[in-house]
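Engineer: This is a predicted model, with the sequence first.
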Amino acid sequence: MPTVESSPAQGAVDLISNLRQLHGQFAAREQKVADFVAAHLEDISSMTIAELAGACGVSTPTVVRFCRTMGCDGFRDFKLRLAQNLAVSLQYLAPSQRDAQEGSVNAVDQVLGALYATVNVMRQQLDPERLDAAVQAVATAGQIVVAGVGGGSTMVAQEAASRLFRLGIPAVAVSDSYLLQMRAATLGKGDVLLLVSTSGEAGEIVSAAGVAGGYGATVIAITRPDSRLAQEATVVIEADLPEDPDILKPTASRYAHLVIVDALAMSVAQLRNEATTENLRRIRASLTAYHGRTGPQPLGD
């Protein structure tokens, strides 16, 4: 049987996947190490190389060869990378404590339950004065750039820009990190950079906040309190939201962020009532001319 002794795994980003993919391809003695590691993932970080070799019945050079086959520089590097893997992987490896009842109807109930719980937490955290400050800045903005990175934040940012342009305020959503830095640099006094970040730690978001703020723009952040982004923002709408431990449930925090965006847009619309009404009338007229329907309908949703 061919072995991978002289052909290390490419990279060592996911050692757990490497263990599975290379099972049966290691040299015989290295396979003993691989089998022991796979069965004792959580114990390896506290073992010395001599202890691991003794537990596997092999020599310490064999353990070193195994580590290199796995794409690591040596045993110390292997232990560090495995510990990093486990820090984020255990919840996916352990049996999940999910509701015993399955089915699409129960899934709807579970999603709604998470939505209600998260939005209720957000409602208790919301500071009316900060929301009012954000409304005033958006209502008088010359232009607005809305940004988020990652799946949920990107979707919320796109929705926010879609809401705001209908009110007659130039608004654009950005998710590309380089374009975000460029857009931030074009903003100035009277403009708004609206940032959505669950963690508040994404480097490109924090950097853009610093750039826009440095040129005098108002930086509004929907994010976790005391985060790096919160420290850079002019106005912080705090949302420190729990996530469900069930890894198969969708992230519920995006619902709370959408509620904040809708409340922000509605308040701005009410503040700019005359201009907003005329803008919405024009949009409705253009859509009617386009598809011919005149009954009640969403404005481009």
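Structural biologist: Structure received. Numbers count the residues shown, from 1 in each chain.
Engineer: Only C-alpha atoms from now on, for both contacts and neighbour counts.
Structural biologist: Noted.
Engineer: Now do whatever helix or strand Ser162 lives in: everything it contacts.
Structural biologist: Take DSSP states H and E as the rule and Ser162 turns out to sit in helix 151-165. Under the criterion Cα atoms under 8 Å, 6 or more residues apart in numbering, residues 145-148, 170-175, 195-198, 251, 254, 257-258, 261-262, 265 lie in contact with helix 151-165.
Engineer: Which of the residues in it are classified as buried?
Structural biologist: 152-165 (16 or more other Cα atoms under 10 Å).
Engineer: same check, this time on stretch 201-216
Structural biologist: For stretch 201-216, burial by neighbour count (16+ other Cα under 10 Å) applies to Ala202, Glu204, Ile205, Val206, Ser207, Ala208, Ala209, Gly210, Val211, Ala212, Gly213, Gly214.
Engineer: what's the most distant pair in those residues?
Structural biologist: Maximum pairwise distance in those, criterion Cα to Cα, is 18.5 Å, between Ala202 and Gly214.
Engineer: Tell me the first helix or strand C-terminal of the helix or strand containing Val63.
Structural biologist: For Val63, the element it lies in under DSSP H and E is helix 60-69. The helix or strand immediately downstream of helix 60-69 is helix 75-93, counting by DSSP H and E.
Engineer: Burial check on Asp132, number of neighbours?
Structural biologist: 15 (other Cα atoms under 10 Å).
Engineer: Please apply the same query to the one 5 residues further on.
Structural biologist: Taking other Cα under 10 Å as the criterion, the count of residues near Ala137 is 21.
Engineer: Now do the strands in this protein.
Structural biologist: Remark: strands assigned in the chain by DSSP state E are 144-147, 171-174, 192-197, 218-223, 235-238.
Engineer: Name the residues of the third one that come out as buried.
Structural biologist: Using 16+ other Cα under 10 Å as the burial criterion, the residues of strand 192-197 that qualify are Val192, Leu193, Leu194, Leu195, Val196, Ser197.
Engineer: Take this one as well and set it beside the first:
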Amino acid sequence: MFTNEIIASFNELEMSLYNYIVQNSEKVAYMRIRELADETHVSTATILRFCRKLNCEGFSEFKVKLKISLKENKKTTIKSSHHSIVEFFERTLKGDLEEKIKMAASLVTKADNVIFIGIGSSGILAEYGARYFSSLGKFSMYIKDPHFPIHSKLMLNSVTIVLSVSGENNFTVTHLHQLKQKGSKIISITNTKLSTIAKTSDINIPYYVTEEFIEEANITTQVPVIYILESMAREIYKPN
């Protein structure tokens, strides 16, 4: 139902709508258009444009096709890693990713202190990012405790790099606000620029890949995050 060509044609609002539908297909198949608009915070006009991109005359026809698709795909299918990587490069590298990486690297270069935060798999990558940056000469730390004591003077010329797939994790949002209030500049790496964390940041680097779930587990690829982190670190590094 959702081909690579169709998904690649989605704008940010349509991508947000698509991610919601993928995660709530069984529910969406029986919703009214106004209910879906309220749940996804988009207009009914956006939903109708979305349906037309799927060659549906309206929302009713879309729901019929969605129900058929659900019956045909009872078994969960995990995309290959190759598919995820190609998706990332096709959607993101055509945009301003490299420019955003350079902007973020410039901000980090001027900072005295760099802090990484994240939770779950994003937390593991935050720890990796801190180590990778430190290996290339920009000492960084990873903090997973939002109550970790940090002297306010250390935050005056600091940068916090926030990692989050959804950009909505309450733990990370709370942590981000605490660091921002202490004067730290915020760089976020999220799957979409429409999230709370993205909107709260001074610089957001979105990577736009389709989120994937197995039951309650988010198994969305983290390859784009590694690419962005390593590109930033290499941009910052200047040989003597």
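Structural biologist: Arrived safely, thanks for sending. All of these numbers come straight from a predicted model, not from anything done at the bench.
Engineer: so what number do they get for TM-score?
Structural biologist: With the length set by TM-score structural alignment, normalised by the length of the second structure, the two chains reach a TM-score of 0.60; 170 aligned residues with a Cα RMSD of 3.2 Å.
Engineer: on that earlier part again, could you point out which of the strands of the first structure sits nearest Asn273 of the first structure?
Structural biologist: Closest of the strands of the first structure to Asn273 of the first structure is strand 171-174, at 17.9 Å (criterion: Cα to Cα).
Engineer: which bit of the second structure covers that closest one?
Structural biologist: Under TM-score structural alignment, the match for strand 171-174 of the first structure in the second structure covers residues 140-143.
Engineer: Val114 of the second structure matches what in the first structure?
Structural biologist: Per TM-score structural alignment, Val114 of the second structure is aligned with Ile144.
Engineer: what does Pro206 of the second structure give?
Structural biologist: Matched by TM-score structural alignment, Pro206 of the second structure corresponds to Glu238 in the first structure.
Engineer: Who are the contact partners of its match?
Structural biologist: Gln125, Leu126, Asp127, Ala221, Ile222, Thr223, Arg224, Pro225.
Engineer: Is it correct that the second one is in contact with Ile237?
Structural biologist: This points to Leu126 of the first structure. Yes: using Cα atoms under 8 Å, Leu126 of the first structure is in contact with Ile237, at 7.0 Å.
Engineer: Report the buried residues of the helix holding Val63 of the first structure.
Structural biologist: Across helix 60-69 of the first structure, burial judged by 16+ other Cα under 10 Å covers Thr60, Thr62, Val63, Val64, Arg65, Phe66, Cys67, Arg68, Thr69.
Engineer: swap in stretch 119-134 of the first structure?
Structural biologist: For stretch 119-134 of the first structure, the buried set under the neighbour-count rule, 16+ other Cα under 10 Å, comprises Val119, Met122, Arg130, Leu131, Ala133, Ala134.
Engineer: contacting residues for Gly190 of the first structure?
Structural biologist: Counting by Cα under 8 Å, 6+ apart, Gly190 of the first structure has contacts Ala137, Thr140, Ala141, Gly142, Gln143, Gly216, Ala217, Thr218.
Engineer: switch to 10 Å and redo it
Structural biologist: The contact partners of Gly190 of the first structure, taken as Cα atoms under 10 Å, 6 or more residues apart in numbering, are Ala137, Val138, Thr140, Ala141, Gly142, Gln143, Ile144, Gly216, Ala217, Thr218.
Engineer: From the contact counts, what lies against the longest helix anywhere in the first structure?
Structural biologist: Ranked by residue count, the top helix of the first structure under DSSP state H comes out as helix 104-125. Applying 3 or more Cα pairs under 10 Å, 6 or more residues apart in numbering; DSSP states H and E, we find helix 104-125 of the first structure packed against strand 235-238, helix 253-271.
Engineer: Check how far the shortest one sits from its aligned residues in the second structure, on average.
Structural biologist: Its aligned residues in the second structure lie a mean 1.2 Å from strand 235-238 of the first structure after superposition (mean Cα distance after the TM-score superposition for the first structure).
Engineer: Repeat that for stretch 258-266 of the first structure.
Structural biologist: The superposed stretch 258-266 of the first structure is, by mean Cα distance after the TM-score superposition for the first structure, a mean 0.6 Å from where its aligned residues fall in the second structure.
Engineer: whereabouts in the second structure does that stretch align?
Structural biologist: Here stretch 258-266 of the first structure aligns to the second structure at residues 226-234, judged by TM-score structural alignment.
Engineer: contact partners of that stretch?
Structural biologist: With contacts defined as Cα under 10 Å, 6+ apart, stretch 226-234 of the second structure is touched by 97-98, 100-106, 108-109, 125-126, 128-130, 132-138, 161, 163, 189, 205-207, 224-225, 235-236.
Engineer: related to what we said a few turns ago, out of the buried residues of stretch 119-134 of the first structure, which is nearest to Asp244 of the first structure?
Structural biologist: Distances from Asp244 of the first structure to these, taken by Cα to Cα, are shortest for Val119, at 13.0 Å.
Engineer: Next up, the contacts around the closest one.
Structural biologist: By Cα under 10 Å, 6+ apart, the residues touching Val119 of the first structure are Gln125, Ala239, Leu241, Ala252, Ser253, Arg254, Tyr255, Ala256, His257, Leu258, Val259, Ile260.
Engineer: Would you mind measuring from it to Ser253 of the first structure?
Structural biologist: 8 Å (Cα to Cα, to the nearest Å).
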